[in-house]
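Visitor: Attaching a predicted model along with its sequence, questions to come.
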Amino acid sequence: MLKLCRTLHNWLGLILVVQITLWFLSGLVMAILPIEQVRGEHLRQTAAVQWQQAGVSPQQVLQQHSAHASLSLSQRLAWQNNQLSALPVYLVEEGNSLSRYSAVDGEPLESLSEQNIRQLALAQYSGNSEIVAATLLQQLPQEVQHLKAPLWQLQFNDSEHSRFYLDPATGAVTRVRTDSWRLFDFLWMLHIMDYQDRSNFNNPLLISFSAAALMFTLSGIVLLWQRFRPRKRRPALKASSH
């Protein structure tokens, strides 16, 4: 039994050594990286929505749609008097279509122009660099693959290669991506062993390696116990009488 346990432990160690090292390394680096920096919060400025400005009720907006439409609260950013402000907006989803209405006067809102998007991106950017590219994306890259297209991508020429992703209708930054985030995302991929979407924490490869790592640990405990378990002392032989 002990021979089988030792053989299993040795083979599992050879198979798992690389992945166990990656688990520890990726976990250590992800724990060291400040999550605020990973999310790019230090590069982003926000504005609070002033809902007291709303002059139209949600019921008035929903009257223009069918009974299957759903309404949620949103916002639209504006740059006025050298100040970033957020106007209240009603977002109506009906089937596959999205409609936005000003909560102030109930008027439909059209998508912002590229000039507006550039202005709002700079207003929400707390760094000192300039925009080098602005692209309206219909197909999203891997780093924002779980969001809905279209999105504006604004690239800045800073040291972190920052990219802001803005909603074309509201002008709000939905995601910030930097080199810190890309490093964290790569390590997260190695950690959960999802090399495609980098989001499936229940993939078979991770489950298999985790089960093998548990067997490796348990077999190691058995071998350790066998080596250091208390030994029964043999009774001392009495000196033979002459």
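Guide: Perfect, I can see it now.
Visitor: Please make it C-alpha for all contacts and neighbour counts, starting now.
Guide: Fine.
Visitor: Just the strands from the protein, written as ranges.
Guide: Assignment of strands within the chain using DSSP state E yields the ranges 70-80, 83-94, 97-102, 131-137, 151-156, 163-166, 173-177.
Visitor: what are the ranges of the helices in this structure?
Guide: Applying DSSP state H to the chain gives helices spanning 2-32, 35-38, 58-62, 114-124, 179-192, 204-228.
Visitor: Below is structure B, check it against A:
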Amino acid sequence: MNKNFVRKAHRWLGLIFSLTILMSAGSGVIHNVMTRTQAPPPSARPSGQGLNVSQIQMGVAEATAKLPEAAQGVSAVNVRSIGGQPWYQVYLNASRSAQYVSAVDGRVDAAQDEAYAKEIASAFLGGAQVEKTDFLTAFNNEYINIFRILPVYRFDLKDELNTRVYVSTMTGSVTRHTDDGRQFEARIFTNFHKFGFIPNKDVRDFVLTTLTFATCVVSLSGIVLFFMTRPKKRQMP
């Protein structure tokens, strides 16, 4: 193998793909900054002011019978405190969304899902008034797939930071808490580390794989060049 060719290839490939290495290093710096400036993901915790079980006047079987689709099967039932009243949150085999049946009088009310989400968001933010601004059934640029849970409601707090929280009624918890400052850091990290500025995932994955492979070639050529150019041992007379 020609020593000069390896040296030139290493030099030019290193120059061409140095931007990738710089962006990877930059994302590492931003990641360390984010671990200091951003709180860890919010932990799941029961919502509401507690459940008054003495208010429950209807059993699970009687409540689920109020739902015609229940004949096809029930996958899960939770008891939720919403507006100070106990409600059965029912997941049916025939539907992905939760159904709500009052444990007091058997009323069926789908609007309780949003009301429950709003209570979770408000309790998480210390009782503050929040406004629903979105309902996500797919991930987007802010609520990305690392947060895993869908669907979620987004609620905004009208403050200086533009605080917003994402809420899952399935888990009964806030799945993401962010604001403009935190999102600015997260956007830099996503663009540097994952090339988030490329909207198409297939194209993004192809570019990331190609550039990562190229940096491996640069590193490998440097190792080869080291052994090719190292001084030879002087033989003893």
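Guide: Received the coordinates, thanks. From a predicted model like this one, the values you see are computed outputs, not experimental measurements.
Visitor: returning to that earlier point: rebuild the helices of the first structure as JSON lines, extending it with distance to Phe156 of the first structure and mean neighbour count.
Guide: As requested, these are exported to JSON lines (distance: least, Cα to Cα, whole Å; neighbours: other Cα atoms under 10 Å):
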{"stretch": "helix 2-32", "distance to Phe156 of the first structure": "25", "mean neighbour count": "14"}
{"stretch": "helix 35-38", "distance to Phe156 of the first structure": "16", "mean neighbour count": "14"}
{"stretch": "helix 58-62", "distance to Phe156 of the first structure": "38", "mean neighbour count": "15"}
{"stretch": "helix 114-124", "distance to Phe156 of the first structure": "10", "mean neighbour count": "19"}
{"stretch": "helix 179-192", "distance to Phe156 of the first structure": "12", "mean neighbour count": "18"}
{"stretch": "helix 204-228", "distance to Phe156 of the first structure": "36", "mean neighbour count": "14"}
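Visitor: which one of these lies closest to Trp79 of the first structure?
Guide: Trp79 of the first structure lies closest, by Cα to Cα, to one member of the helices of the first structure: helix 114-124, at 6.6 Å.
Visitor: mean per-residue distance, that closest one to the second structure?
Guide: Compared with the second structure after fitting, helix 114-124 of the first structure deviates on average by 4.9 Å (mean Cα distance after the TM-score superposition for the first structure).
Visitor: and that helix, how far from the chain's centre?
Guide: Relative to the centre of its chain, helix 114-124 of the first structure is centred 24 Å away, using Cα atoms, centre = their mean, to the nearest Å.
Visitor: again with stretch 70-90 of the second structure
Guide: The answer for stretch 70-90 of the second structure is 26 Å, by Cα atoms, centre = their mean.
Visitor: Could you find the closest non-adjacent residue to Asp113 of the second structure?
Guide: Residue nearest to Asp113 of the second structure in three dimensions, not counting chain neighbours: Thr169, with 6.8 Å by Cα to Cα, 6 or more residues apart in numbering.
Visitor: and that neighbour, what does it touch?
Guide: 113, 116-117, 152 (Cα atoms under 8 Å, 6 or more residues apart in numbering).
Visitor: could you redo the last one with a cut-off of 7 Å?
Guide: 113, 116-117 (Cα atoms under 7 Å, 6 or more residues apart in numbering).
Visitor: what's the spacing between it and Tyr88 of the second structure?
Guide: 12 Å (Cα to Cα, to the nearest Å).
Visitor: before we move on, what about Tyr143 of the second structure?
Guide: Remark: distance between Tyr143 of the second structure and Tyr88 of the second structure (Cα to Cα) = 28 Å.
Visitor: One more: Ala110 of the second structure?
Guide: 11 Å.
Visitor: Look at the two and report which has more neighbours.
Guide: Tyr88 (26 against 14; other Cα atoms under 10 Å).
Visitor: and Val176 of the first structure, how many neighbours?
Guide: Quick note: Val176 of the first structure (other Cα under 10 Å) scores 22 neighbours.
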